[in-house]
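attaching a predicted model along with its sequence, questions to come.
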Amino acid sequence: MHLLVLNGSIEISGAGLHIVKVPYEWFSYPYMIFDWGVMLPVESSLPIYKVFAYVFNWEVFVLIIVLLILLSALVTVSDKIKQSNRPFSIFDFFFNIDCFRGILGEPFLGITKPSFTIKLIYSLIFMLGIMIVTSYDAFLQSFLTHPPKENIIRSFDDLQSTGLKINAIQSDIDELLNKLRPELMQKHSNLFLAQTNFKDFSKTRDSLNSTNGFTVTEPKWKTYEDKQKFYGQDLFRWCEELCFLENILAVDCLNFGQRRRFMN
């Protein structure tokens, strides 16, 4: 970047001070601090048929079964005590069809002249049915409006499992990752697709090709974040969990007087 300014190829350069080995007095104010990380393609939404299972997870299912067995036993035992001549079924003890329909929010035929205990049990079934049905409907409508993402990436291990790659410049890999993040490169070096031509890299990144991810600085990401709004949907996202370096100190440009002298 320093040499490009000196030979007049570019007007303003930006580079980390730990990379550019030139006197600090050659640089002009302001200095810029930014994070360097990854912009990843937005994960695909969960298919609609999986949303139903996503809402009704196994913990809720087990809880409902336990409550169904408990309420069925209470109703059966209370009914047996009130009507001793009524035949007793062990199936009713574990699965009372009236309790099951009540939990699902459906009407059911109750016991004739129920006791206070059975009325209380019916009230519990009624309230449980309202809670389950309204909660399920609320979560379902919310997930159908904004479907949850599938295979959300929160770490480099998650990224490894998806098969996605990160496009990066070879010089960045050599000067930044290999030197400052050696532990990361030892474990996840196969995640990177190294490119030697910055123009080709920048052109592919500017096209928002969502086949793979790209290394990007946070200020540059703001540009892409605004740009993708024209597509009507988010194609990429800034992944804070995959940030390589934080608070990198960089410079805006060379001293104007020095730059003019070298350009001339």
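Noted; the coordinates are in hand. Fair warning: this is a prediction, and the values are worked out from it, not measured in the lab.

going forward, measure contacts between C-alpha atoms and count neighbours the same way
OK.

which SSE is Thr134 in?
Assigned by DSSP states H and E, Thr134 belongs to helix 116-145.

same for that helix, what does it pack against?
Counting contacts by 3 or more C-alpha pairs under 8 Å, 6 or more residues apart in numbering; DSSP states H and E, helix 116-145 packs against helix 48-55, helix 58-82, helix 97-103.

list the buried residues for that helix?
Of the residues in helix 116-145, 118, 121-122, 124-126, 128-130, 132, 139-140, 143 count as buried by neighbour count, 16 or more other C-alpha atoms under 10 Å.

quick one: Ile153 from Met39, how far?
Here Ile153 is placed at a distance of 12 Å from Met39 (C-alpha to C-alpha, to the nearest Å).

show me which of these two is the more surrounded one.
Met39 (28 against 19; other C-alpha atoms under 10 Å).

take this one as well and set it beside the first:
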Amino acid sequence: MAWLIFLLFCIVNTGAQLSAITDTSNLDLEKILLTLLLRLQHENFFDTLLIYGEDCVFPSLSRRLPVSTVLASSGTTDFDWNYSSLTLILSCGFEAEKEENYRTLMKLQTNRRLILLQEDIQPESVCNFYSKKEQYNIAMVKENFPKSGLVYSCRLFQDQNYEKVNIFKGSPIFINQFRNMRGAPIRTITDDLAPRSMVTLDPKTGEKKWIGYVANLLNNFIKKVNATMVMQVKLNELEGKIFFVNISKWTANDLLDIGMSVDTTWEMDNFDTFTYPYLMCSYCFMIPLPDEVPYNEVFAVIIYPSVLVMLLVLFCVFSVMLIYIQQRTWRGLSLTSILMNDMCLRGFLGQPFPFPRQSSRKLKLICLLLCFASLMITTMYGAYLKTFLFSPPPKPMMRTFSDLEKSRYKVAMNWAEMDMLRFENDRKLQRVSNDRVEIFEDYHQFVSLRESFNDNYIFPVNSLRWETYNEQQKLFHHRVFYYSNDFCLTRYSILSFPIRRHLPYRDLFEEHILRQKEFGLLKHWMDRSFLDMLRLKLTPYEDFSAPPEETAIYVDDLYWILGIYAVALSISCCCFALELLGSLSWWKSLKKFMWRGFKN
């Protein structure tokens, strides 16, 4: 509480103190620097001081401020900076900061720096020195600061690279210079992968411009900071083909500022060259819809083993009840009499059977239930058969990699995906044989094959790209592919923009990403992706589904039914012949008939 009261008191009396400074030429440097630090803390709060060097007033001055202080007397911290980002950096001279720790340089790149110039060093050379290290929030004071009251602040986007700020006039010392870059170039390149980035011509100027849910975000950022987009098309000639993996590599090598593409961070340990996550999606396979069951297999599809077992049990129950009620004893029960019961066989097949005379009420009830069961069974299987013959059901969908091995499909992969997903080190495709994988070196050839909806392959695709494929299939006569949520490479993939490691306006770009997503622009761009692709003729208005086949049933489709019928008829004839041969009375009658004919 005492600190807050003291701070408010200092702020209120800053004007009076500065007026007194002009009249007092012998005011010591430490007192006016303390006043300057209080003003800087009022403009932008800091709770930590990092002081490079020790041969100046800064170390002793820090004792008078109630903030944490880290003293790097040798010019470097020699440890990873894990303190709060609200840090003000003080340097005891032009070359006092000799930071060599990479992580500390990254985390403190955009922090404000106040440098005490003890020699006759020009501010222009100091600003040039720090601009080479891409550190731009630089302010300097000279030893005559109590008399002049001038702070030299570096300015990037103007002819003179510094500005004299008189602290008595209240002008800001530090400003966010990248909010207006005054036409400065931002180097980028696009992978031209629809719908993320699609090239079109401006109807007014005739120049190329790019649209899409990736390109639009970068376009809006360039307009926001008043910069200029510069496409580094020479990289295609010098470094090889344009691909999002190459764009990430070029950005990490400082050849680009921001890549007009997004890349996954599956196996990244260091995210210095990637922004805050822009998109999250799954990465699964688009699989051809299963073929319809052939007509010659429909008769087997409608028969479920569990239903057959239940009907067999019901048949035995009816048979036992009929035999027992008719004979009123259990002695007539045998395996043959139960399984070959004539009334039950006819009843379950929906055929008429002789009704026993002088039957009891119980027997009539059993026969009534038998008729009802036969009606239900024949109706059920008749409805199944007619429905499946009119519209055959599809075969089971692919669920696992084992199903892939049993199918007729191959996995179409690109070389970059194979590098991440192949067999070594517990890769996702470890259980897939080499014969089932076809690798395409040319990524555009792979994309063209996928866009042709070739149903001989299954293709890896992220859920964002699948949305456009799904919309395209609404133009087809029938769907060709489906997106499998069970057959995936990863169900949670993060996509980020590749950026240069020491990009000084990284914080502005990440803030821009969050604002665009918060305003719903990302969802709007993604919803319009397929319409934009149609308008730019990147997606043909063409039906890639196979033409509907004729639904006629041929004799070949009844092969199994006719075969089973022939076998059953043969068995019946054999049984009938055995019954005739086993009947002695029939042989005697035949013998007498033939003897009478011989006498006549």
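Sure thing, it's come through. Remember, it's a predicted structure, so these values are computed and weren't measured experimentally.

what would you report as the TM-score here?
After superposition, the two chains reach a TM-score (TM-score structural alignment, normalised by the length of the first structure) of 0.78; 249 aligned residues with a C-alpha RMSD of 3.5 Å.

what about the helix holding Thr134 of the first structure, distance to the chain center?
With C-alpha atoms, centre = their mean, to the nearest Å as the basis, helix 116-145 of the first structure stands 30 Å off its chain's centre.

what's the following helix or strand after it?
Moving toward the C-terminus from helix 116-145 of the first structure, the first helix or strand encountered (DSSP H and E) is helix 156-162.

for that following helix, which outside residues touch it?
Under the criterion C-alpha atoms under 8 Å, 6 or more residues apart in numbering, residues 151-153, 188, 191, 242 lie in contact with helix 156-162 of the first structure.

superposed on the second structure, what's the mean shift for that helix?
When the second structure is superposed, helix 156-162 of the first structure averages 0.9 Å from its matched positions, counting by mean C-alpha distance after the TM-score superposition for the first structure.

would you mind giving the residues in the second structure matched to that helix?
Counting by TM-score structural alignment, helix 156-162 of the first structure pairs with residues 401-407 of the second structure.

just the buried residues of that stretch, please?
So for stretch 401-407 of the second structure, counting by 16+ other C-alpha under 10 Å, buried means 401, 404.

with stretch 295-309 of the second structure instead?
Neighbour-count burial for stretch 295-309 of the second structure flags 295-296, 298-299 (criterion: 16+ other C-alpha under 10 Å).

again with stretch 261-278 of the second structure
Buried, per 16+ other C-alpha under 10 Å, within stretch 261-278 of the second structure: 261-264, 272-278.

equivalent analysis for stretch 164-182 of the first structure, please.
Quick answer for stretch 164-182 of the first structure (16+ other C-alpha under 10 Å): 164-170, 173, 176-178.

can you redo these as JSON lines with distance to Arg260 of the first structure and secondary structure?
Listed next are these as JSON lines, based on distance: C-alpha to C-alpha, whole Å; DSSP: H, G, I helix; E, B strand; the rest coil:
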{"residue": "Leu164", "distance to Arg260 of the first structure": "44", "secondary structure": "coil"}
{"residue": "Lys165", "distance to Arg260 of the first structure": "41", "secondary structure": "coil"}
{"residue": "Ile166", "distance to Arg260 of the first structure": "38", "secondary structure": "strand"}
{"residue": "Asn167", "distance to Arg260 of the first structure": "35", "secondary structure": "strand"}
{"residue": "Ala168", "distance to Arg260 of the first structure": "32", "secondary structure": "strand"}
{"residue": "Ile169", "distance to Arg260 of the first structure": "29", "secondary structure": "strand"}
{"residue": "Gln170", "distance to Arg260 of the first structure": "31", "secondary structure": "helix"}
{"residue": "Ile173", "distance to Arg260 of the first structure": "32", "secondary structure": "helix"}
{"residue": "Leu176", "distance to Arg260 of the first structure": "30", "secondary structure": "helix"}
{"residue": "Leu177", "distance to Arg260 of the first structure": "34", "secondary structure": "helix"}
{"residue": "Asn178", "distance to Arg260 of the first structure": "35", "secondary structure": "helix"}
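
looking at these, which is nearest Pro147 of the first structure?
Taking C-alpha to C-alpha as the measure, Pro147 of the first structure lies nearest Leu164 of those, at 21.7 Å.

ok, now which ones touch the closest one?
191, 211-213.

so how far is Phe192 of the first structure from it?
9 Å.

dump the residue contacts of the most centrally placed residue in the first structure.
Nearest to the geometric centre of the first structure sits Ile152, at 4.5 Å (C-alpha atoms, centre = their mean). Counting by C-alpha under 8 Å, 6+ apart, Ile152 of the first structure makes contact with 43, 158.

once aligned to the second structure, how far is stretch 125-132 of the first structure on average?
Looks like 2.0 Å for stretch 125-132 of the first structure (mean C-alpha distance after the TM-score superposition for the first structure).

map Arg491 of the second structure onto the first structure.
Per TM-score structural alignment, Arg491 of the second structure is aligned with Glu246.

turn the contacts of helix 156-162 of the first structure into a markdown table, columns for distance to Phe94 of the first structure.
Converted to a markdown table, the contacts of helix 156-162 of the first structure look like this (distance: C-alpha to C-alpha, whole Å):
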| residue | distance to Phe94 of the first structure |
| --- | --- |
| Asn151 | 38 |
| Ile152 | 40 |
| Ile153 | 43 |
| His188 | 53 |
| Leu191 | 54 |
| Leu242 | 51 |
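
over in the second structure, find the residue span the longest strand anywhere in the first structure aligns onto.
Determined from DSSP state E, the single longest strand within the first structure is strand 31-41. Per TM-score structural alignment, the counterpart of strand 31-41 of the first structure in the second structure is residues 278-288.

same check on stretch 98-112 of the first structure?
The aligned range for stretch 98-112 of the first structure is 343-357, by TM-score structural alignment.

and the alignment partner in the second structure of Gly213 of the first structure, what is it in contact with?
In the second structure, Gly213 of the first structure lines up with Ile458, judged by TM-score structural alignment. Counting by C-alpha under 8 Å, 6+ apart, Ile458 of the second structure touches 285-288, 409-412.

hang on, Ile458 of the second structure is in a helix, isn't it?
No - the assignment for Ile458 of the second structure, made by DSSP: H, G, I helix; E, B strand; the rest coil, is strand rather than a helix.

could you measure from it over to Pro393 of the second structure?
To Pro393 of the second structure, Ile458 of the second structure is 21 Å away according to C-alpha to C-alpha.

again with Asp532 of the second structure
Taking C-alpha to C-alpha, one finds Asp532 of the second structure at 36 Å from Pro393 of the second structure.

good, wrapping up.
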